[in-house]
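S.K.: my questions are about this predicted structure, shown below with the sequence.
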Amino acid sequence: MEDVFLSESVNGDTIFVTPLSNLFYRQAGGQGLGGSEGYFICCSSDKRPDAGIEILAKAASVEAAERIFYALVAQGRYLEKAAA
């Protein structure tokens, strides 16, 4: 599995892509996602970093994870501009 880490701060949250270890997968509440294999698109609150992370999506390939990541970041940027 390719080591990938993408991260962007958008609208008060940090969206990121990373593989997860089995332990971290379980701690992040990754039930029903088919296990820890693959790439995870996650979110954490910039305002509440102690709240942990939320798994938003799972992708089987790095290319799919990048597509999901960039779509979420673009949508977040759009919403930031619309709110300004």
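M.R.: Done, it's in. Residues are numbered from 1 along each chain as shown.
S.K.: contacts, neighbours, all on C-alpha from now
M.R.: Will do.
S.K.: what's the spacing between the residue nearest to Ser44 when sequence neighbours are not counted and Ala83?
M.R.: Take Ser44 and drop its neighbours on the chain: the residue closest to it by CA to CA, 6 or more residues apart in numbering is Ile53, 4.7 Å away. Look at Ile53 and Ala83: by CA to CA, to the nearest Å, they are 25 Å apart.
S.K.: kindly report the same for Ala65.
M.R.: 27 Å.
S.K.: higher neighbour count, the two?
M.R.: Neighbours per residue, other CA atoms under 10 Å: of Ala65 and Ala83, the larger number sits with Ala65, 23 against 8.
S.K.: mind telling me what element the more buried one is part of?
M.R.: When elements are defined using DSSP states H and E, Ala65 is found to belong to helix 62-83.
S.K.: residues of that helix that come out buried?
M.R.: Within helix 62-83, the residues scored as buried using 16 or more other CA atoms under 10 Å are Val62, Ala65, Glu66, Ile68, Phe69, Tyr70, Leu72, Val73, Gly76.
S.K.: put this beside the first:
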Amino acid sequence: MIIGKLLQSFGHILAQIPRINPGVMQWKRLQRISYQQLVKKKMKKNKILALKKEIKDGIESGIAQVFVPIKHLEFIKSGKNVRRTKP
């Protein structure tokens, strides 16, 4: 996958095409992360809120390129998996 190659080479998502923008998907996932999950991952609340704002601002201003650090992507992925396993 193209996204996989980008993650390997840059350590962040580089979205070239606005209509297929991985940044938008990451932003939607970030909105669904609970405070308990943040605490569990020992991630400061203001840090994740800053990341949310950064992504949101990038999307609203119409910038096609949204950069998300790879450690946040891992965090987001693990948060998604936690939700998926619940009944």
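M.R.: Structure's in. What do you need? Note that the coordinates shown come from a computational prediction; the quantities given were computed from them, not determined experimentally.
S.K.: TM-score for this pair?
M.R.: For this chain pair, the superposition-based TM-score is 0.31 by TM-score structural alignment, normalised by the length of structure 1; 40 aligned residues with a CA RMSD of 4.1 Å.
S.K.: surely Ala65 of structure 1 and Leu56 touch.
M.R.: No: if you go by CA atoms under 8 Å, Ala65 of structure 1 and Leu56 don't touch, sitting 11.1 Å apart.
S.K.: now the common contact residues for the two.
M.R.: Phe40, Ile41 (CA atoms under 8 Å, 6 or more residues apart in numbering).
S.K.: measure Ser44 of structure 1 to Val10 of structure 1 for me?
M.R.: Look at Ser44 of structure 1 and Val10 of structure 1: by CA to CA, they are 10 Å apart.
S.K.: please disregard the earlier target; I meant Arg67 of structure 1.
M.R.: Taking CA to CA, one finds Arg67 of structure 1 at 16 Å from Val10 of structure 1.
S.K.: same check, this time on Ala82 of structure 1
M.R.: Taking CA to CA, one finds Ala82 of structure 1 at 13 Å from Val10 of structure 1.
S.K.: hey, what's in contact with both of these two?
M.R.: Contacts common to Ala82 of structure 1 and Val10, judged by CA under 8 Å, 6+ apart, are absent.
S.K.: mind listing what Ile68 of structure 1 touches?
M.R.: Ile41.
S.K.: kindly recompute the last result at 10 Å.
M.R.: Residues in contact with Ile68 of structure 1 (CA atoms under 10 Å, 6 or more residues apart in numbering) are Val17, Phe40, Ile41, Leu56, Ala57, Lys58, Ala59, Val62, Ala74.
S.K.: tally of neighbours for the third one?
M.R.: One way to gauge burial is a neighbour count; for Ile41 of structure 1, by other CA under 10 Å, it gives 23.
S.K.: helix or strand for it, just tell me which one.
M.R.: According to DSSP H and E, Ile41 of structure 1 maps onto strand 39-45.
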